[in-house]
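In: Fold the stuff below for me.
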Amino acid sequence: MKQMESFGNDLVLDVGANAGQFGQELREAGYRGDIHSFEPLDDAFAILAQTAARDARWNVKNCALGAERGESVIHVSNNSFSSSLLGMLPTHEEAAPESKYVRDQKISVETLDHLFPDIVSRKRSIWLKIDTQGFENQVIAGAKRSLAQIDTVQMEVSLTPLYDGALSIEQMISMMSSHGYCIVDVEPEFCDQATGRLFQVNLTFHRY
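Out: Sure thing, here's the model as predicted:
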């Protein structure tokens, strides 16, 4: 929250919002700017929409963001927030059995570039948060034009492969560097409780 205040962010794009946990954390921390949340899972979106309905500055959309517009199938995990458009690798399920996939759901996929003009009608200081379980690079691929107007990007990345086809942390850092961003914060996210091995971190990138 301190970084968000120092950067003067007044618009948060919450990609992979699940039931709205990130938005609620922001409000509890004192953020009063606009939030636009995107969540493809029907069950999680129902909770998200109910929460956001009480907040005039929180808008929600029932879709995933990716590299291309269309339809796809998401694998729904037992714990909901580990759901992904990618296959889950054994390392992930062994460390967190509650994350195993239990069903599939057909979803709508949009690109940030397509939605951006309707969301951002004037110059804003934007914080883009992406938590899409290995699909983060696809979100970025669909936001090539929009990135020029986004100064800060927070995303979850894996230190070890957890989803089939997801980029490595080295590839993600290289990709973001090519778009003009550098790392300004690292936060542990997911570890194996039995061994203490860290699997995922949240990286925050800011423009040079």
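
In: Please count neighbours and contacts with C-alpha atoms only from this point.
Out: OK.

In: can you list contacts of stretch 127-146?
Out: 4, 9-17, 65-68, 82-86, 111-113, 116, 150-158, 162-163, 165-167, 172 (Cα atoms under 8 Å, 6 or more residues apart in numbering).

In: Show me how far it is from its chain's centre.
Out: 7 Å (Cα atoms, centre = their mean, to the nearest Å).

In: ok, now stretch 27-43?
Out: 11 Å.

In: So which bits of it are buried?
Out: Residues 31, 34, 35, 36, 37, 38, 39, 40, 41, 42 are the ones in stretch 27-43 that count as buried (16 or more other Cα atoms under 10 Å).

In: now, which of those residues lie within helices?
Out: Counting by DSSP state H, the part of the buried residues of stretch 27-43 found in helices is residue 42.

In: what about the helices in the protein?
Out: 2-7, 21-29, 42-52, 90-95, 112-119, 136-141, 169-178.

In: for the fifth one, the distance to its chain's centre please.
Out: Pointing back at helix 112-119 there. 16 Å.

In: tell me the contacts of residue 16?
Out: 37, 38, 39, 40, 64, 130, 131, 132.

In: Can you flag the buried ones in the contacts of stretch 127-146?
Out: Applying 16+ other Cα under 10 Å to the contacts of stretch 127-146, the neighbour count classes 4, 9-17, 65-68, 82-86, 111-113, 150-158, 162-163, 166-167, 172 as buried.

In: Look up the closest residue to residue 17, ignoring the ones flanking it.
Out: residue 39 (5.3 Å; Cα to Cα, 6 or more residues apart in numbering).

In: actually residue 154, sorry about that
Out: Nearest to residue 154 is residue 204, by Cα to Cα, 6+ apart, at 4.2 Å.

In: Does the one you found touch residue 151 like I think?
Out: No - if you go by Cα atoms under 8 Å, residue 204 and residue 151 don't touch, sitting 10.6 Å apart.

In: compare with the first, here's sequence two:
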Amino acid sequence: MPLLHLARRAVQRLGAFVADGRGESRGRQLARLLDTFGVDTVIGVGAHCCGDVTALRRAGYRGRIVSFEPLTGPRTELRRRSASDPDWIVLPYALGDRTGTVVVHGQTAEIRRLDDLWEQVVAPGARVFLTMDVPGHEGHVLRGAGRYAAECVGIRTGASFAPLHEDGLPFAEALALLQAGLGLTPVSVVPGSSDPHTGRTLRCDVVFFREEPTGDSRSPVATAQQAGDHG
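Out: Predicted structure coming up:
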């Protein structure tokens, strides 16, 4: 049985939605989840942060956004796009589990722990969603969040079905870390890269949120079951 099919079954048993990568844009789906769970602050880390933020804004998300981008070129583009958006700030750091310097794609950059910066970028009582696109470094970012990881309302992370990157986050480990460790529930799985020869999915994005949402807390599965009971 294909690995992605097994992953879909695993999260669907928990009432999660599994996106197929077609139809409705990921930005629109994520914006809807942010609204459902009352998110007012998004912390974006990684390569696709600029596109993700733009998609969220187009889909109607109007909350605060904090982007971390250590590379000069992408950071320049982020700052250009955020110049007219007072609720979007861009910081020049890589995030990890230590403080110092790191070489990223040939550039030396400053690396910081999120827990050292949290109170500077997150307002008291904010409902925070952390989104990561840092293949092979997800665990480092989460460890660097320290106790504040448990304060996140939701987290999006990449997860792998094959050893693509050193220190990469395997799918099963992502479930254990974020579900069992942080008390989050997987609500969406989006397929990522695949092997062109075998069709095997190699990586996906998994979105987790902390129950209860501020809106309708019933999962699609529970709602469907309840409708069947009254049918």
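
In: What's the TM-score once they're superposed?
Out: Scored against TM-score structural alignment, normalised by the length of structure 1, the superposed chains reach a TM-score of 0.81; 180 aligned residues with a Cα RMSD of 1.5 Å.

In: Quick one: residues contacting the residue nearest to residue 17 of structure 1.
Out: With Cα under 8 Å, 6+ apart, residue 39 of structure 1 has these contacts: 15, 16, 17, 18, 45, 60, 61, 62, 63, 64.

In: Next one: the third one from residue 204 of structure 1, what distance?
Out: To tie it back to what came earlier, the one meant is residue 17 of structure 1. 17 Å (Cα to Cα, to the nearest Å).

In: Walking through structure 1, point out its strands one by one.
Out: 11-15, 34-38, 58-61, 64-65, 70-77, 101-110, 126-130, 152-158, 181-191, 198-207 (DSSP state E).

In: Determine the set of other helices and strands touching the fifth one.
Out: In terms of contacts (3 or more Cα pairs under 8 Å, 6 or more residues apart in numbering; DSSP states H and E), strand 70-77 of structure 1 is packed against strand 101-110.

In: change it to 10 Å
Out: strand 64-65, strand 101-110 (3 or more Cα pairs under 10 Å, 6 or more residues apart in numbering; DSSP states H and E).

In: nearest to residue 186 of structure 1, of these?
Out: In terms of Cα to Cα, the element of those nearest to residue 186 of structure 1 is strand 64-65, at 23.6 Å.

In: now that closest one: which residue numbers in structure 2?
Out: Here strand 64-65 of structure 1 aligns to structure 2 at residues 94-95, judged by TM-score structural alignment.

In: check contacts around residue 93 of structure 2.
Out: Residue 93 of structure 2 is in contact with 45, 67-71, 75, 101-102, 109-114, counting by Cα atoms under 10 Å, 6 or more residues apart in numbering.

In: again, but for residue 209 of structure 2
Out: 33-34, 37, 129, 152-156, 178-179, 182-188.

In: Repeat that for residue 38 of structure 1.
Out: Applying Cα under 10 Å, 6+ apart, the residues near residue 38 of structure 1 are 13-18, 20, 45, 48, 59-65, 110, 130.

In: Swap in 8 Å and give it another go.
Out: 13, 14, 15, 16, 17, 60, 61, 62, 63, 64, 65.

In: same thing with residue 70 of structure 2?
Out: 91, 92, 93, 94, 104, 109, 110.

In: Return the two entries of those residues that lie farthest from one another.
Out: 91 and 104 (15.5 Å).

In: Residue 71 of structure 2 maps to what in structure 1?
Out: With TM-score structural alignment as the criterion, residue 71 of structure 2 pairs with residue 41.

In: Translate residue 196 of structure 1 into the numbering of structure 2.
Out: So, by TM-score structural alignment, residue 196 of structure 1 is matched to residue 199.

In: Against residue 31 of structure 2, how distant is the aligned partner of residue 109 of structure 1 in structure 2?
Out: In structure 2, residue 109 of structure 1 lines up with residue 111, judged by TM-score structural alignment. As judged by Cα to Cα, residue 111 of structure 2 and residue 31 of structure 2 stand 29 Å apart.

In: quick revisit: tell me the one of the contacts of residue 93 of structure 2 nearest residue 54 of structure 2?
Out: For these, the nearest to residue 54 of structure 2 is residue 67 (11.8 Å; Cα to Cα).

In: quick one: that closest one and residue 47 touch, right?
Out: No - assessed by Cα under 8 Å, residue 67 of structure 2 is found out of contact with residue 47, at 10.5 Å.

In: Centroid-nearest residue for structure 2?
Out: Compute the mean C-alpha point of structure 2, and by Cα atoms, centre = their mean the closest residue is residue 156, 1.8 Å away.

In: That one reaches residue 207, doesn't it?
Out: Yes - with contact defined as Cα under 8 Å, residue 156 of structure 2 reaches residue 207; the gap is 4.3 Å.

In: ok, the contacts of residue 16 of structure 1 in structure 2, which still hold?
Out: Retained contacts for the contacts of residue 16 of structure 1 in structure 2, judged by both residues aligned by TM-score structural alignment, their matches' Cα atoms under 8 Å, are 38, 39, 130, 131, 132.
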